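**Q** fold the following and give me the result.
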Amino acid sequence: MLDRVLIAIARNARFIPESLLRGLFACAADICWLFGVGGVRQLERNLRHVLGAAGTDNAGISNAGTGTSQSGDVHQAGGTTVSRRRLRQVSRRGMRAYFAYFSEAMTVGARSEQQLRARVRGDGPGLQGLIAYVHDSTGSAPLALGHQGNWDYAGFWAHHALAPVTAVAERLGNQKLLDTFVHIRESLGMRIVLTGQKGITAQLREQLAKPNVVVALLADRDLSRHGEFVTAFGSTIRVARGPATLALDTGLPLYAVNVFRERLHGDQRRKAKSRYGYVCWFEKPIDIDRYRSLPREEAIRAISQAWVDVWAAQITRHPEDWHMLQPIFLEDLDLSRLSDVPDDILAKIAGNAA
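**A** As a prediction, this is how the structure comes out:
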């Protein structure tokens, strides 16, 4: 049912007032949040780790071991206790941001180029170096992203501000919905490669061998046999090996990218015709050379840990923009269904169970 609604919205985007659609999606987000459906409970389990790792000392978060906080019930996470009130506040904002993404993605065909340009910008200490490398020169680079903000808008921005974008998209069960998403992303200037193809890594290496290309990978969750276990938010998650593998094999710099919302003002808001836009935040690139002396598998794992460390730091600053509504942390995974689990991870599981 939801798939058909999204497809219908995308096909009729020019006839639907954006403010009306945003309001309807915000209402739907609040209903899901209120009744704990649509992935809300899993989102909150994930956010406990993020908020605990952030260790902020306000809004009902207190030091571990105190038992309670000023706002009532608490949840142990990442060395701090996170209050139920704080968790619910952030999860509500998270669901609203998640639903806002869908309302924006499905109606991108009705937005002018001026509107889109006003709705997204780049920032961060690594941005100017990346522009010089892939836009002003002939370099190419892989980018590691998470399910955060609006990655379709981010792809549009990167296509115009950096270089032509090749992005990997998950193959969905609903072919019509998949075709809709592919069409949306191609209309924004991206070249789409679908998961499940043979030789996908080789295809991406070929793209990166060309001048002025960026390969964007949503890499913060991978439960396949090829996923890499890394430490994040005081726990363990399994991420895609793609960013680390491509960077190691090509020798190109690897950039971790975060995408989060910001409130727009003044002329930018008038051009965007929206109260909110997005920031694509780039830290400085991961130094791949420091890992070349390691055996290949160790190097891939170390590079994966390096980009996750950079990426996770920004997630703790913008937790409401991380749209992770699926199990990702070790505590929530059914390890009996996963293969190639490293011995140290198995030892950690055994230690937790003891």
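
**Q** please make it C-alpha for all contacts and neighbour counts, starting now.
**A** OK.

**Q** at which residues are the helices of the stretch 101-250 of the chain located?
**A** 113-119, 127-134, 151-161, 175-187, 200-208, 242-250 (DSSP state H, counting those that start in this stretch).

**Q** to compare against the first, here's another:
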Amino acid sequence: MTETSARPSLSEQLSSLAYRAGWSVVRRIPEPVAARVFDTIADIASGHGTGPEQLRANLGRVVGDANVTRELVRDSMRSYMRYWSEAFRLPSIAGPELAARVKTGLSDADMERYAAARERGKGVVLVLPHSGNWDMAGMWLVNTFGQFTTVAERLKPESLFDAFVDFRESLGFEVLALSGGEEPPFGHMKKVLEAGGTVCLLGERDLSGNGVEVDFFGERTSMPAGPSRLAQETGAALMPVHCWFTDGGWGLAIQEEIDSSQPLGDMVQQQADAFARNIAAHPADWHMLQPLWFGDLSEKRRHRLGLED
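**A** As a prediction, this is how the structure comes out:
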């Protein structure tokens, strides 16, 4: 990994320590105890259903402001904290037995759809939102079909980024840095697809600011074009995926591929439409606590993106 030139701030250092402690400590706690602890943290963080404000605003786009109940906000924060409770335990429990449990949440038709796309030999791009436990789904994929390639945002401080890379590599993922790596991730992912491999990408947050404008739950935002570009340039199948939680288990859907012969913007819009349908079916499991729509961005960020009032 490359080194950052600026000294990490105290808050960044504390954040890194907290996450590293999570991976070290939580796996040693019995699962029922960890679940209760993380539910309690979620209830406190949600103000027992009264906040956070941005989460409530995001859920309002999905279900309507009048339907953002305290119960929904509480359940959403519990879902988010369940992801972390499982993530901190996952390196010590991953394997064929857990993968078999995850598979029960996937239909045979969806599994056959993915297998058929793989067999064409042109690669597969799986694109999904921040919903449920995508790392658990990735663990299942590795144990069933072998390694895939993904991209990680370069977090600060570098020690925190390294911790996330180590976590996902321990599950069998190939992890590329979004920036600052030995080669641009797009070119490496093309090689993976051209060799018949699989790329998995989270696709509803435009981290680069160079995405495609889409309509998402009736408002404008932008989503990354990378998954669609990869499919267009390599002939790989682009398939939306959705993850959600069930009572004591996990749901996973692999959907019909998006036609890559259409214009790039239409592909990204079709991806956004698939995300919207799936998120609307499981709103509490969509872990989006940050501003996403143009209307929620700060004036500085709107100006940087060239957005007009």
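
**Q** for the two chains, what TM-score is obtained?
**A** Between these two chains, after superposing, the TM-score reads 0.86 (TM-score structural alignment, normalised by the length of structure 2); 292 aligned residues with a CA RMSD of 2.3 Å.

**Q** which of the helices of the stretch 101-250 of structure 1 sits closest to D3 of structure 1?
**A** helix 175-187 (6.4 Å; CA to CA).

**Q** which residues are in contact with the closest one?
**A** 3-4, 6-7, 10, 105-106, 108-109, 152, 155, 169, 171-172, 191-192 (CA atoms under 8 Å, 6 or more residues apart in numbering).

**Q** same deal with stretch 120-134 of structure 1?
**A** Outside of stretch 120-134 of structure 1, the residues within contact range by CA under 8 Å, 6+ apart are 139-141, 153-154, 157, 161-163, 211-214, 277-285.

**Q** how much space between the residue mapped onto R111 of structure 1 from structure 2 and W23 of structure 2?
**A** Aligned counterpart of R111 of structure 1 in structure 2: I93 (TM-score structural alignment). For I93 of structure 2, the distance to W23 of structure 2 equals 12 Å [CA to CA, to the nearest Å].

**Q** measure V341 of structure 1 to P142 of structure 1 for me?
**A** 26 Å.

**Q** the more surrounded of the two?
**A** The residue with more neighbours, out of V341 of structure 1 and P142, is P142; 29 against 15, by other CA atoms under 10 Å.

**Q** ok, now which ones touch the equivalent of the more buried one over in structure 2?
**A** By TM-score structural alignment, P142 of structure 1 lines up with V125 in structure 2. Residues near V125 of structure 2 by CA under 8 Å, 6+ apart: 193, 198-201, 227, 230-231, 236-239.

**Q** was I right about A26 of structure 1 contacting G94?
**A** No: judged on CA atoms under 8 Å, A26 of structure 1 makes no contact with G94 at a distance of 10.9 Å.

**Q** wait, what's in contact with the residue nearest to Q207 of structure 1 when sequence neighbours are not counted?
**A** Nearest residue to Q207 of structure 1, sequence neighbours excluded (CA to CA, 6 or more residues apart in numbering): V213, at 6.8 Å. By CA under 8 Å, 6+ apart, V213 of structure 1 lies in contact with 134, 139-141, 163-166, 207.

**Q** could those go into TSV alongside distance to G351 of structure 1 and neighbour count?
**A** TSV is the format used below for the contacts of V213 of structure 1 (distance: CA to CA, whole Å; neighbours: other CA atoms under 10 Å):
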residue	distance to G351 of structure 1	neighbour count
V134	46	20
G139	46	21
S140	43	26
A141	39	27
A163	47	23
P164	47	22
V165	43	25
T166	42	23
Q207	43	19
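
**Q** now the two most distant members of the residues you listed.
**A** Between all members of the contacts of V213 of structure 1, the farthest pair (by CA to CA) comes out as G139 and T166, at 14.5 Å.

**Q** and D108 of structure 2, how many neighbours does it have?
**A** 10.

**Q** next one: S137 of structure 1
**A** 12.

**Q** and G129 of structure 1, by the same measure?
**A** 15.

**Q** cool, and S103 of structure 1?
**A** 23.

**Q** and for L6 of structure 1?
**A** L6 of structure 1, neighbours per other CA under 10 Å, totals 18.
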